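Student: Next come a sequence and a model predicted from it.
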Amino acid sequence: MLEIDKQSPLPIYYQIEAYLKQQIDDGLLKPGDTLPSEREFSEQFHVSRMTIRQAIMNLVNAGYLSRQKGRGTFVASQKIAMTLSGLTSFSEEIKHRGMRPLSRLLSYEVIPATDRIAQQLSIPNQTPVYEMKRLRLADDHPLALETAYIPVHLLPDLTQDDATGSIYAYAEQHGLRLKNATQTLEARSAGPEEAKLLTISPNAPVLLIDQRTYLEDGGMFEYSRSLFRGDSYSFTVAMDRI
């Protein structure tokens, strides 16, 4: 049991935060476990609820805990470790980790490429492209929001049903050979609608990844923007000294 040291230079909320983090790291609190309420913690540690709230929110923002409105605070699931090397699809990555991938199609339409999309795909303005917005899940747990753009002439028969599965696998089954991709990563906060779809708190940390996927002949296959939950992912980059 934690004994609060009120004479310590460390803030009380930090002492509580470190204690709970150690409980999680040691496996005494396991993924899915429900934490006591702020009131119960306040009575247990003899501190204000505001102090408890600060410790809890820091752990939520760090990915150790998750809050669900009306249900409480839970120990978050272990983060999915992604390696940013090798071109794999979301479905392939999730299956590799023993989970069931699912794509919930939020919107699907053919649009004329705007200046920005045309530039990203290296195609003329107004070229017809698929715009597909998908919520990506693993074992029914929302992990990412993705908006993808693909020139229609590359996959002229792509249907909404096809878009709920792995588009990479569909493309390769239809004779396209994918070669590589470039990614740009940026940290930001989730907006209200994004947070609702990802079941996270508004302004929770997310990672924005812009990806450009290339065909073996050097042409562009896809441009996508994906928002990954900060509490569910960690990314590892392999680098060689040059």
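Tutor: Perfect, I can see it now.
Student: CA only for contacts and neighbour counts going forward, please
Tutor: Fine.
Student: Which parts of this structure are strands?
Tutor: Using DSSP state E, the strands of the chain run over 65-68, 72-75, 80-83, 101-112, 128-138, 141-151, 178-189, 205-215, 220-229, 233-236.
Student: So what touches the fourth one?
Tutor: The one in question is strand 101-112. 90-91, 94-95, 125-140, 152, 160, 163-165 (CA atoms under 8 Å, 6 or more residues apart in numbering).
Student: Check it against this one:
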Amino acid sequence: MPQPPPEPEIIMLDTPEIPLATFEGLVFGPRSDMPIWQQIRDHILGLIEGGALRPGSQLPGETHLAASLGVTRITLRQALQQLQAEGHLTARKGVGIFVRSPPAIFSVRDGHPFRENIETHSAPITTDTRFVRRELATAELAARLRIAEGAGIIHLRRLRLLGDQPVYVNDKHFPADRFPDFEALYTERQSVTDVFRASGIAAFRRVETRISGGFSSADEAENLRLTPGTPVFHLNARNEDDKGRTIEWTSGCWPLMSVEFVFGAPTK
């Protein structure tokens, strides 16, 4: 039986916690003018916009930050939740709260590997291959791939990370009869585009792309380190070879604030 490819090494970036002294200087006004939590929200937003809190940096823990500001954790949490809802902060399950990095720009174009379609403003994108395995096509996947129900397919799941933060998880399905050596080729090259080329598919094109808003499932949330129900983009796409035969169906999930989609060549 083919063995799944080894997981590539992921370089973890150092994201030191922001010193508590950074948050000093907040003098609360009367509650009648503005709720305390909103004054905290405005203060933290000002630190972000002024550059004192840099993208990717981690906020101190709620207990220490609340004590530093002289408020309860409940009051502080209201401010932090509002900043998360507005897209200025992001919570990483089991890790903490971070200043959100600018969204990646993903260009939807024909015949280009993922790395050529993604533009980030900070850390490079890395890939964590979760598994590659052979399965039988369900009725839904058979319809997507234009094959018979129960036919053999290849299922590849990958996680894309920006630094140490997951930003995209996808499941790719391929008709197995087109790629008898998929596992060996992918293990060697770590690129679906290279697998296509090595399998005699010199050119392919995106014939269908669907992007919709929704909420993360438990499985998506676990992979992306989100709270289940977090707003996300769902992406579905189909690729064909130069003879019009379907060679790939992709289902993916991006956190809502992590990406901007561009159709066609990006503007430089």
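Tutor: Here it is on my side, so go on. Remember, predicted model here, so these are calculated numbers, not experimental data.
Student: returning to that earlier point: list buried residues within the contacts of strand 101-112 of structure 1.
Tutor: 90-91, 94, 127-138, 152, 163-165 (16 or more other CA atoms under 10 Å).
Student: wait, isn't residue 89 of structure 2 in contact with residue 83?
Tutor: Yes: the pair residue 89 of structure 2 and residue 83 passes the contact test of CA atoms under 8 Å, sitting 5.7 Å apart.
Student: Who has more neighbours out of the two?
Tutor: Per other CA atoms under 10 Å, whichever of residue 89 of structure 2 and residue 83 has more neighbours is residue 89, with 26 against 19.
Student: The more buried one maps to what in structure 1?
Tutor: Counting by TM-score structural alignment, residue 89 of structure 2 lines up with residue 65 in structure 1.
Student: go on, residue 44 of structure 2?
Tutor: Residue correspondence to structure 1 (TM-score structural alignment): residue 44 of structure 2 is matched to residue 20.
Student: quick one: its match and residue 78 of structure 1, what's the gap?
Tutor: Taking CA to CA, to the nearest Å as the measure, residue 20 of structure 1 falls 15 Å from residue 78 of structure 1.
Student: Looking at the two, which is more packed in?
Tutor: Legend: neighbour count by other CA under 10 Å for residue 20 of structure 1 and residue 78, higher for residue 20 (22 against 14).
Student: pretty sure residue 137 of structure 2 is in contact with residue 155, am I right?
Tutor: No: using CA under 8 Å, residue 137 of structure 2 is not in contact with residue 155, being 9.8 Å away.
Student: when you align them, which residue in structure 2 goes with residue 212 of structure 1?
Tutor: Aligned by TM-score structural alignment, residue 212 of structure 1 pairs with residue 238 of structure 2.
Student: ignore the last one, residue 221 of structure 1
Tutor: In structure 2, residue 221 of structure 1 lands on residue 247 (TM-score structural alignment).
Student: residues contacting that match?
Tutor: 145, 174-175, 178, 238-241.
Student: Which of those residues sits closest to residue 261 of structure 2?
Tutor: Nearest to residue 261 of structure 2 among the contacts of residue 247 of structure 2, counting by CA to CA, is residue 238 at 16.6 Å.
Student: Just give the closest residue to that closest one, not the sequence neighbours.
Tutor: Closest residue to residue 238 of structure 2 apart from its sequence neighbours, by CA to CA, 6 or more residues apart in numbering: residue 249 at 4.7 Å.
Student: so how far is residue 169 of structure 2 from that neighbour?
Tutor: 14 Å.
Student: more neighbours, these two?
Tutor: Higher neighbour count among residue 249 of structure 2 and residue 169: residue 169, with 24 against 20, using other CA under 10 Å.
Student: Quick check, that one in contact with residue 162.
Tutor: No: using CA under 8 Å, residue 169 of structure 2 is not in contact with residue 162, being 12.0 Å away.
Student: separation between the residue nearest the centre of structure 2 and residue 52 of structure 2?
Tutor: Against the mean C-alpha coordinate of structure 2, by CA atoms, centre = their mean, the closest residue is residue 167 at 1.7 Å. Per CA to CA, residue 167 of structure 2 is found 24 Å from residue 52 of structure 2.
Student: mind listing what residue 102 of structure 2 touches?
Tutor: Residue 102 of structure 2 sits next to 55, 120-121, 258 when contact means CA under 8 Å, 6+ apart.
Student: Just among those residues, which is most surrounded?
Tutor: Neighbour counts for the contacts of residue 102 of structure 2 (other CA under 10 Å) peak at residue 258, which has 20 neighbours.
Student: Neighbours of the nearest residue to that residue once chain neighbours are set aside, how many?
Tutor: Nearest-residue entry for residue 258 of structure 2: residue 103, 4.5 Å, with adjacent residues in sequence omitted and distances by CA to CA, 6+ apart. Other residues lying near residue 103 of structure 2 total 18 when counted by other CA under 10 Å.
Student: repeat for the one 4 residues further on
Tutor: As a burial measure, the neighbour count of residue 107 of structure 2 was computed by other CA under 10 Å and equals 19.
Student: And it? What does it align with in structure 1?
Tutor: Alignment note (TM-score structural alignment): residue 107 of structure 2 maps to residue 83 of structure 1.
Student: Nearest residue to its match in space, please, no chain neighbours.
Tutor: residue 236 (4.7 Å).
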